[in-house]
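Colleague: Coordinates for the following, if possible.
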Amino acid sequence: MSGFPEGVVRAAEAMRGLFPETPLQRNDYLSAKTGARIFLKREDLTPVRSYKIRGAFNFFRKALAADAGLETFVCASAGNHAQGFAFVCRHFGKKGVVFMPVTTPQQKIDKTRMFGASHVEIRLVGDFFDDCYAAALAFAEESGGLMVPPFDHRDIIEGQATVAHEISAQLAGEDADIVVLPVGGGGLAAGVTRYLGEQGEAPRFVFAEPAGAPSLKQSLAQGKRVRLASLDNFVDGAAVGEIGRENFRLLKEFGEDSVRLVPENRLCATMVEMLNVEGVVLEPAGALAIDALKDFPRKELKGKTVVLVVSGGNFDFERLPDVKERALRFEGLKKYFVFRFPQRPGALRDFLTLLGPDDDIVRFEYLKKSARNFGSVLIGIETKDARNFETLRKRFAEGGWAHQDITENETLAGLII
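Modeller: Predicted structure coming up:
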């Protein structure tokens, strides 16, 4: 063993002084659903509930080995990188300055402060991450502090690759047929694929990326790094506008078809499913690899050994209503309609007679009176079987109830739901 794998092994050995290896657990529920032997690499069980602690620790370790006099480290993050950074600052007894956008939820600020204790100072700057990042760079230059990048650095990649080193040992000589990796900036994917490749292991790698932030897929399609013009921030742990430079160098040989784009609403259904069935709390990015299973034909999985990297479990339960809402919409169990509602006594009673025993009105709101005799009404309906909506549509048509289904209209839904 030499070069990169040797460095990963050294990083993993040093890391054991900080936290034990995370478990690789066979999941009977997912195995039964797919016909495969599904293993979950539980990175949500690190001290900071994500794999980000690995890269941060390795970066600090190597920086301090090169210059023991370093005293101040800097990062810009509103999520898992900040928490891993803070934990490592406390471990090494070094000062850390974390820059976060002013809009960062208080829960994330409090957790970062808790992990770093007296060693970390948090500065809230700007409404958007780009402003925050620029401020962090300026501070690092002025103060002589060392900037710790979230993913685009060789030492970060080497640290994240310790996930692969642990997986190899935990499989105890058995080869994984498929390894599914979530992708944001690409540090985890670059590290795991390089380590296993240089060890002579050749599983099929599949990358799970948010549909609203497809930076790796678009970059592979064009053969160069692509900065996204816009992105959906719902999967905040993996919504990155541009794949890392070093990360893409290590991933550019993969085909565009190796990336599975995960729809955000479908991802919510997976999060709710894992919470209700398995009792596992996942953040959106942490559920990406599990959700990507839904894109595999059963024949591709049957009898295979599949490893899914569960990247994080830092879920703010204040988001749960939104996650449940998105899940119901994806499953076709909840829809929103705008009706042209007659302004007469008994109209609502007449409408209610159209509903079946499993249908329930969960939202009723007058939007405006569009005419003297009619008004526009937003009605949300939830049901127990998606097929019930076909029956309802027929009843609406037969009764002359003019309406528009706005469930999938992102513009309208974003404004009024």
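Colleague: Going by C-alpha atoms from here, please, whenever you check contacts or count neighbours.
Modeller: Will do.
Colleague: Relative to residue 237, how far out is residue 60?
Modeller: Note on residue 60: its distance to residue 237, by C-alpha to C-alpha, to the nearest Å, is 22 Å.
Colleague: ah, wrong one, I meant residue 207
Modeller: Remark: distance between residue 207 and residue 237 (C-alpha to C-alpha) = 15 Å.
Colleague: So residue 167 sits against residue 24, correct?
Modeller: Yes: counting by C-alpha atoms under 8 Å, residue 167 does reach residue 24; the two are 6.9 Å apart.
Colleague: Give me the common contacts of those two.
Modeller: The contact sets of residue 167 and residue 24 overlap at residue 41 (C-alpha atoms under 8 Å, 6 or more residues apart in numbering).
Colleague: how long is stretch 234-243 end to end?
Modeller: 17 Å.
Colleague: Return the distance of that stretch from the chain's centre.
Modeller: Centre-to-centre, stretch 234-243 and its host chain are 8 Å apart (C-alpha atoms, centre = their mean, to the nearest Å).
Colleague: can you pull the contacts of the residue lying closest to residue 284 once chain neighbours are set aside?
Modeller: Nearest non-adjacent residue to residue 284, counting by C-alpha to C-alpha, 6 or more residues apart in numbering: residue 235, 5.2 Å away. Residue 235 sits next to 210, 264, 284, 285 when contact means C-alpha under 8 Å, 6+ apart.
Colleague: before we go on, could you also do this sequence so I can check it against the first one:
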Amino acid sequence: IEGQATVAYEIAAQMPGGRVPDIVMLPVGGGGLAAGVTHYFADQHRDPRFVFCEPAGAPSLRESLASGKRVKLAKVDNFVDGAAVAEIGREPLRHLKDFAADAVRLVPENRLCATMIEMLNVEGVVLEPAGALAIDALKDFSRKEIRGKTIVAIVSGGNFDFERLPDVKERALRFEGLKKYFIIRFPQRPGALRDFLEMLGPDDDIARFEYLKKSARNFGSVLIGIETKDRRNFDLLKANFDAEGVQY
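Modeller: Coordinates of the predicted model:
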């Protein structure tokens, strides 16, 4: 905890004129970073607003604060592996126990993936899921809430295995509504695939095409994944399906 409190020292040292940030966004896993940073500012008699950022699938701090005691989660989504813990640390919770549960923002894992891709493509910054928590949680603030405010979002790690990139992209596309999967009753006749392709829009791409089983002599169930550039294109695609009597 004391070692991670040096992050708060660096924040204070870099603030112009000895000012204090209005808001400090803290990613939370075991809680050591959050405990250290909050403890440092308390010792300095400085009082920024702290926002704790946890994965939605591992809200151990939020559940503990809401219950008034240390809670062990029965189930954890391990996608945000650097912050997905079933139980907040005992000593960190001792430092954090006086904060309200609503000081914790829960970050949806799929939205987090969209933030990771955005940071990579726009800023050229590689973040692991836990490292992107504080950045992503900023999306929960309205512009009015943060206008004119000095906000520090702690980006805690870039230890990202690029073998996970396809999964991150998949989650991001699905969160943004740019990729959907359909199970379609597909006719077994010449020209059926060509007829299906004609229903697609110019920005629609087939990302997956897999026969699940042949349910009848003339039909088979097909899993089709479709990516597009605008989520509204799926409304047009479904309208085409309905007009052509496609069962999905």
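Colleague: Superposing both, give me the TM-score.
Modeller: For this chain pair, the superposition-based TM-score is 0.98 by TM-score structural alignment, normalised by the length of the second structure; 247 aligned residues with a C-alpha RMSD of 0.9 Å.
Colleague: mind listing the strands for the first structure?
Modeller: 24-26, 37-42, 72-76, 95-100, 120-124, 146-147, 178-182, 204-210, 259-262, 305-310, 334-342, 359-368, 374-383, 403-405 (DSSP state E).
Colleague: Mind putting the ones you listed into JSON lines with mean neighbour count and distance to residue 324 of the first structure?
Modeller: Below are the strands of the first structure laid out as JSON lines (neighbours: other C-alpha atoms under 10 Å; distance: least, C-alpha to C-alpha, whole Å):
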{"stretch": "strand 24-26", "mean neighbour count": "17", "distance to residue 324 of the first structure": "26"}
{"stretch": "strand 37-42", "mean neighbour count": "23", "distance to residue 324 of the first structure": "23"}
{"stretch": "strand 72-76", "mean neighbour count": "24", "distance to residue 324 of the first structure": "30"}
{"stretch": "strand 95-100", "mean neighbour count": "26", "distance to residue 324 of the first structure": "28"}
{"stretch": "strand 120-124", "mean neighbour count": "19", "distance to residue 324 of the first structure": "30"}
{"stretch": "strand 146-147", "mean neighbour count": "19", "distance to residue 324 of the first structure": "38"}
{"stretch": "strand 178-182", "mean neighbour count": "24", "distance to residue 324 of the first structure": "22"}
{"stretch": "strand 204-210", "mean neighbour count": "24", "distance to residue 324 of the first structure": "18"}
{"stretch": "strand 259-262", "mean neighbour count": "23", "distance to residue 324 of the first structure": "17"}
{"stretch": "strand 305-310", "mean neighbour count": "25", "distance to residue 324 of the first structure": "20"}
{"stretch": "strand 334-342", "mean neighbour count": "21", "distance to residue 324 of the first structure": "10"}
{"stretch": "strand 359-368", "mean neighbour count": "14", "distance to residue 324 of the first structure": "14"}
{"stretch": "strand 374-383", "mean neighbour count": "20", "distance to residue 324 of the first structure": "12"}
{"stretch": "strand 403-405", "mean neighbour count": "15", "distance to residue 324 of the first structure": "20"}
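Colleague: Export the ones you listed to a markdown table and append columns for distance to residue 270 of the first structure.
Modeller: Below are these laid out as a markdown table (distance: least, C-alpha to C-alpha, whole Å):
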| stretch | distance to residue 270 of the first structure |
| --- | --- |
| strand 24-26 | 18 |
| strand 37-42 | 14 |
| strand 72-76 | 30 |
| strand 95-100 | 29 |
| strand 120-124 | 33 |
| strand 146-147 | 36 |
| strand 178-182 | 14 |
| strand 204-210 | 13 |
| strand 259-262 | 11 |
| strand 305-310 | 12 |
| strand 334-342 | 16 |
| strand 359-368 | 23 |
| strand 374-383 | 19 |
| strand 403-405 | 25 |
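Colleague: looking at those strands, which is closest to residue 219 of the first structure?
Modeller: Comparing those against residue 219 of the first structure with C-alpha to C-alpha, the closest turns out to be strand 259-262 (10.8 Å).
Colleague: Where in the second structure does the closest one align, residue-wise?
Modeller: Mapping strand 259-262 of the first structure onto the second structure (TM-score structural alignment) gives residues 104-107.
Colleague: average offset between that stretch and the first structure?
Modeller: Following the fit onto the first structure, the mean deviation recorded for stretch 104-107 of the second structure is 0.7 Å by mean C-alpha distance after the TM-score superposition for the first structure.
Colleague: Thanks a lot, see you next time.
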